[in-house]
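S.K.: Need coordinates for the following:
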Amino acid sequence: MNDLTRKTVNALLFQAAWFAAVLGAARGLFWLGPLSMIPVLALHLALQEDRRGEAKLLLIAALLGFIFDTVFVASGVFMPLQHLFPRPFSPPWMICLWLNFAATLNVSMVWLRHRYLLAALFGAIGGPLAYYGGAKLGATEALPTLSGLLLLAVGWGVMTPLLVRLAKVLVSEK
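M.R.: Next up, the predicted model:
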């Protein structure tokens, strides 16, 4: 598979898994996000040269995302539809979104590598938009407030370059 095809497949799978998780949660099908991540991550890892490093990145991103979202839920910034874990803990379908995002960092989003300021800007805009989009699709109890979106922008402005850096450090290049 050539590089452009690999990046395109990665980006398309990211979008499909994002919609499966968000729309699944919105419709009470909380298992759809985690279930959709199985083939997405299996294919992602199968196409990686450094599977061990990529698996570490995925697990660390899932843990950091769980903590990040749990803090924001506990502080009332946003209220995802809960499943399996009690509030304020981030539900599994949202943890899958972090796995999904991390799976793009060394493939379709590799262009952010070494561009930490751009990664911060990308995260500060894209992160809150993703949360807002998920809320508009019905995956939260209410839309985030403007102050909540600003807090998410700051959080994602920090998390995105951090994850970009981890993607570089944990996964050996060709």
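S.K.: going forward, measure contacts and count neighbours with C-alpha atoms only.
M.R.: OK.
S.K.: and the gap between N100 and F19?
M.R.: 11 Å (C-alpha to C-alpha, to the nearest Å).
S.K.: Same question for E173.
M.R.: E173 sits at a distance of 30 Å from F19 (criterion: C-alpha to C-alpha).
S.K.: do S75 as well
M.R.: Plainly put, S75 is 26 Å away from F19 if you go by C-alpha to C-alpha.
S.K.: Those two: who's more crowded?
M.R.: Neighbours per residue (other C-alpha atoms under 10 Å) separate S75 from F19, with F19 holding more: 18 against 12.
S.K.: Tell me the first helix or strand C-terminal of the helix or strand hosting that one.
M.R.: F19 belongs to helix 3-26 when elements are defined using DSSP states H and E. As assigned by DSSP H and E, the chain's next helix or strand after helix 3-26 is helix 32-46.
S.K.: what angle separates that next one from helix 3-26?
M.R.: Relative orientation of helix 32-46 and helix 3-26, computed by axes from the mean of the first three to the mean of the last three C-alpha atoms, to 10 degrees: 160 degrees.
S.K.: want to put them side by side, so please do this one too:
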Amino acid sequence: MQVFMYTGPSANSPDIPPGNNPRGHPDALFQRRHDGLNRGIGFFSGWLTQSLLVNMVFFQCVWFLAVIGAANGNYWLGPFSLMVFIIMHYFFSDTAKADYLLAVFAMVIGLIIETLFLRTGVLNFVGTAPSSEFAPLWVVVLWANFALIMNGCLQWLQRHLIFAALLGSSGGAVSYFAGIKLGAATTGSAMPIVLAVIAVTYALVTPVFLDAARRLSDALQCARR
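M.R.: Got it, this is the predicted structure:
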């Protein structure tokens, strides 16, 4: 014996033409929820991509303005553009607080490293503000600028620290070479030696900054729970 149970008209039944589902019908409800989920995923994906793009663009702009500004005697351009980046970073990053802490740490490390470069004659920077005994401020702010992309466009490297060291090594050398060619610094030794020292330095600090960024971000997230 067969038992038939009536559950109401289906989406494909003759009573309800396809595309004309009543809003209360289960198939229609499922479709609306599915569409809503897709829109949510699309919005989040677009927002995330936009945030990473903004992060990368601001990083490049700060570097360019700081270097070009210093080469032309406008030493204030670097610190000013960094302040703009810091303000905008608050609106585009979920890890802004951790990034700000890392930026302070990076500036201290950068001041030490760049001053060592200066004292040992590896590099000579244009400008002496705030003191001729230390690396100039426009150079130090570039380290904060670097720190602000650790949880941004470079976040994907946090789980690939060996590759991060290689990328940091090459990227650091290219960045300093460009700065020298633009007139923001001069070398105190042969160019290959200078670039080798810079490459080794950034091969070490890049993974450290990435790992510190991840740990700071995780710690602050746990503290909020």
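S.K.: If we ignore the residues flanking it in sequence, what's nearest the counterpart of I180 of structure 2 in structure 1?
M.R.: Matched by TM-score structural alignment, I180 of structure 2 corresponds to A135 in structure 1. Spatial nearest neighbour of A135 of structure 1, chain neighbours left out: L143 (5.4 Å); criterion: C-alpha to C-alpha, 6 or more residues apart in numbering.
S.K.: and the one you found, how many neighbours does it have?
M.R.: Other residues close to L143 of structure 1 by other C-alpha under 10 Å number 21.
S.K.: okay but it is in contact with L137, surely?
M.R.: No. Counting by C-alpha atoms under 8 Å, L137 is not a contact partner of L143 of structure 1; they are 9.9 Å apart.
S.K.: Helices along structure 1, start to end?
M.R.: 3-26, 32-46, 51-74, 92-102, 116-136, 146-170 (DSSP state H).
S.K.: looking at those helices, which is closest to F85 of structure 1?
M.R.: helix 92-102 (7.8 Å; C-alpha to C-alpha).
S.K.: I'd say G152 of structure 2 and V54 touch.
M.R.: No. Proximity of G152 of structure 2 to V54 does not meet the contact threshold set by C-alpha under 8 Å, at 9.2 Å.
S.K.: Look at the two and report which has more neighbours.
M.R.: Remark: of G152 of structure 2 and V54, G152 carries more neighbours, 24 against 19, as counted by other C-alpha under 10 Å.
S.K.: Look up how far K56 of structure 1 lies from the equivalent of the more buried one over in structure 1.
M.R.: In structure 1, G152 of structure 2 lines up with V107, judged by TM-score structural alignment. As for V107 of structure 1, its distance to K56 of structure 1 is 16 Å (criterion: C-alpha to C-alpha).
S.K.: ditto for A120 of structure 1
M.R.: A120 of structure 1 sits 22 Å away from K56 of structure 1, going by C-alpha to C-alpha.
S.K.: Compare these two (neighbour count), which wins?
M.R.: Set A120 of structure 1 next to K56 and count neighbours by other C-alpha under 10 Å: A120 wins out with 23 against 15.
S.K.: In structure 2, what residue corresponds to that one?
M.R.: A120 of structure 1 maps onto A165 in structure 2, by TM-score structural alignment.
S.K.: give the contact list for that match.
M.R.: Contact analysis of A165 of structure 2 by C-alpha atoms under 8 Å, 6 or more residues apart in numbering lists Y202, A203, L204, V205, T206, P207.
S.K.: what's the burial count for A173 of structure 2?
M.R.: Per other C-alpha under 10 Å, the neighbour tally for A173 of structure 2 reads 23.
S.K.: where's the nearest residue to C153 of structure 2 once chain neighbours are set aside relative to A106 of structure 2, distance?
M.R.: Setting aside the residues directly before and after it, C153 of structure 2 is nearest to L52 in space (C-alpha to C-alpha, 6+ apart), at 5.0 Å. Distance, L52 of structure 2 to A106 of structure 2, by C-alpha to C-alpha: 20 Å.
S.K.: Neighbour count: those two, which is higher?
M.R.: A direct count of neighbours by other C-alpha under 10 Å for L52 of structure 2 and A106 places A106 higher, at 23 against 19.
S.K.: Enumerate every residue touching the equivalent of the more buried one over in structure 1.
M.R.: Matched by TM-score structural alignment, A106 of structure 2 corresponds to A61 in structure 1. Shown in contact with A61 of structure 1 (C-alpha under 8 Å, 6+ apart): W98, L99, A102, L163.
S.K.: Can you find the partner of the last one in structure 2?
M.R.: What it means is L163 of structure 1. Checking TM-score structural alignment: L163 of structure 1 goes with F209.
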